[in-house]
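Chemist: Starting from these lines, generate the structure:
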Amino acid sequence: IGVVRFHPNDHNLCVCGGFSPALRAWDMRTDKVIHIYKAGVQQHFEVLFLPGGKEFLSTTDSVSRDSADRTIIAWDFQTAAKISNQIFHERYTCPSLALHPKESIFVAQTNGNYMALFSTQRPYKMDKKKRFEGHKVEGFAVGCEFSPDGSLLVTGSSEGTVSFYSYHTARIVRSISGDGSACISVNFHPVLSSLLATSYWDGQIRIWQ
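Modeler: Purely as a prediction, here's the structure:
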């Protein structure tokens, strides 16, 4: 298991995935699988519930020379039906996703060394005019997250640097240098928005203010 995400409206339900061709939804009250989402891939990297919890997204390792279908897949939570697998058409995997706290937008971290914006509304169109470039991913499962007010998009990097992008301009407004170990996760405190936790490939966790 590489990823577990709880349902936003019912924390007794979760979706998990990893080195398996399918995702599974579990009911923690009964310890039983209630839905199976068959993607036909080798690995799932990320799961992100969309607002309301009726739909969720998953990212996979499915990238070939000629096609990027199934890189990001949209699912119906209740029916386990695949809504779309034609969301991201560039041939890069997407190790992490993040939901904007105020707008109908989600961001995908890509192994092309940039982050791309998409609509949370069907058909989940990508914003081709704005992308967040300047950090390196290079094969690491680097995480990203919006600040609680949505004004910043923060990401780690394969070099250990933490980059703060302006959501509106897509430019880096601040960066924190690393010590060489890849920064693979960034998370804002849910109450104290001035605190940021970062974790690293070598096992370190740091708290920034």
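Chemist: okay, CA-based contacts and neighbour counts for the rest of this
Modeler: Fine.
Chemist: how near is the residue of the chain most remote from its centre to Q78?
Modeler: Distance from the C-alpha centroid of the chain, by Cα atoms, centre = their mean, peaks at T30 (28.1 Å). Using Cα to Cα, to the nearest Å, T30 is found at 17 Å from Q78.
Chemist: One more, so I can put them side by side:
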Amino acid sequence: MADKKIVQWDTRANEIVQEYDRHLGAVNTITFIDQNRRFVTTSDDKSIRLWEWDIPVDFKYIAEPNMYPMPSVTLSPNGKWLGFQSMDNQILIYGAQNRLRLNRKKNFKGHMVAGYACQMGFSPDMSYVVSGDADGRLNIWDWKTTKLFNKFKAHDGVSIGCIWHPHETSKVITCGWDGLIKLWD
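Modeler: Just a heads-up that it's a prediction; the model follows:
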């Protein structure tokens, strides 16, 4: 929430049953990992926190002086990696199993997202990483080499969301500030 809190809501009882109150800025993302036993959060305070479900104290805190806010986080299809869209125009990859740790060999650049919460995604077979950008492009990187494989104009205005189709693996779905949702083959 904007007031720096994360709330756990019981829909059956229609009440808040747990508050997580450790961030120093507005909470941007909540991403569940480890079969929903843990979750990762990011915030305007330029930090990443790892939590156990139902325990209101983070057990891992990552904040470096050179970090930027990360307004979008995506779990890979195999559950091994988290992709963080960073406001310094790069996608950072952290291991999602055991310890949350930056993979310095996996860094995806070449797109402009500063100021926008552009979603990123992984191909189902983990061969590619995709992201929209502020210029309306869809960017596709090779997972192994981290090189920009292709980019093309997908939307007029910001291309804010993209997701790889989980079953028809040649297709990517995008959405943009132009109000359109597009299916690309």
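Chemist: The residue mapped onto the residue farthest from the centre of structure 1 from structure 2: what secondary structure?
Modeler: Under the alignment (TM-score structural alignment), T30 of structure 1 pairs with A13 of structure 2. Assigned by DSSP: H, G, I helix; E, B strand; the rest coil, the conformation of A13 of structure 2 is coil.
Chemist: if I read this right, T31 of structure 2 contacts R49, doesn't it?
Modeler: No: in this structure, T31 of structure 2 is not within contact of R49 by Cα atoms under 8 Å, at 10.6 Å.
Chemist: Which one's more surrounded, the two?
Modeler: Neighbour totals were compared for T31 of structure 2 and R49, and R49 leads with 20 against 16 (other Cα atoms under 10 Å).
Chemist: Looking for the alignment partner of that one in structure 1.
Modeler: Matched by TM-score structural alignment, R49 of structure 2 corresponds to I73 in structure 1.
Chemist: Is there a neighbour count for the residue nearest to its match when sequence neighbours are not counted? I'd like the number.
Modeler: Of all residues not flanking I73 of structure 1 in the chain, N85 sits nearest, at 4.5 Å (Cα to Cα, 6 or more residues apart in numbering). A total of 19 residues lie near N85 of structure 1 under the criterion other Cα under 10 Å.
Chemist: in terms of contact, does N85 of structure 1 touch S62 like I think?
Modeler: No: at 10.6 Å, N85 of structure 1 and S62 do not qualify as touching, with contact defined as Cα under 8 Å.
Chemist: for S119 of structure 1, what are its contacts?
Modeler: Contacts here follow Cα atoms under 8 Å, 6 or more residues apart in numbering; on that basis S119 of structure 1 touches S104, I105, F106, K125, M126, D127.
Chemist: Residue in structure 2 paired with it?
Modeler: In structure 2, the residue equivalent to S119 of structure 1 is G95, according to TM-score structural alignment.
Chemist: cool, V186 of structure 1 as well?
Modeler: Counting by TM-score structural alignment, V186 of structure 1 corresponds to C162 in structure 2.
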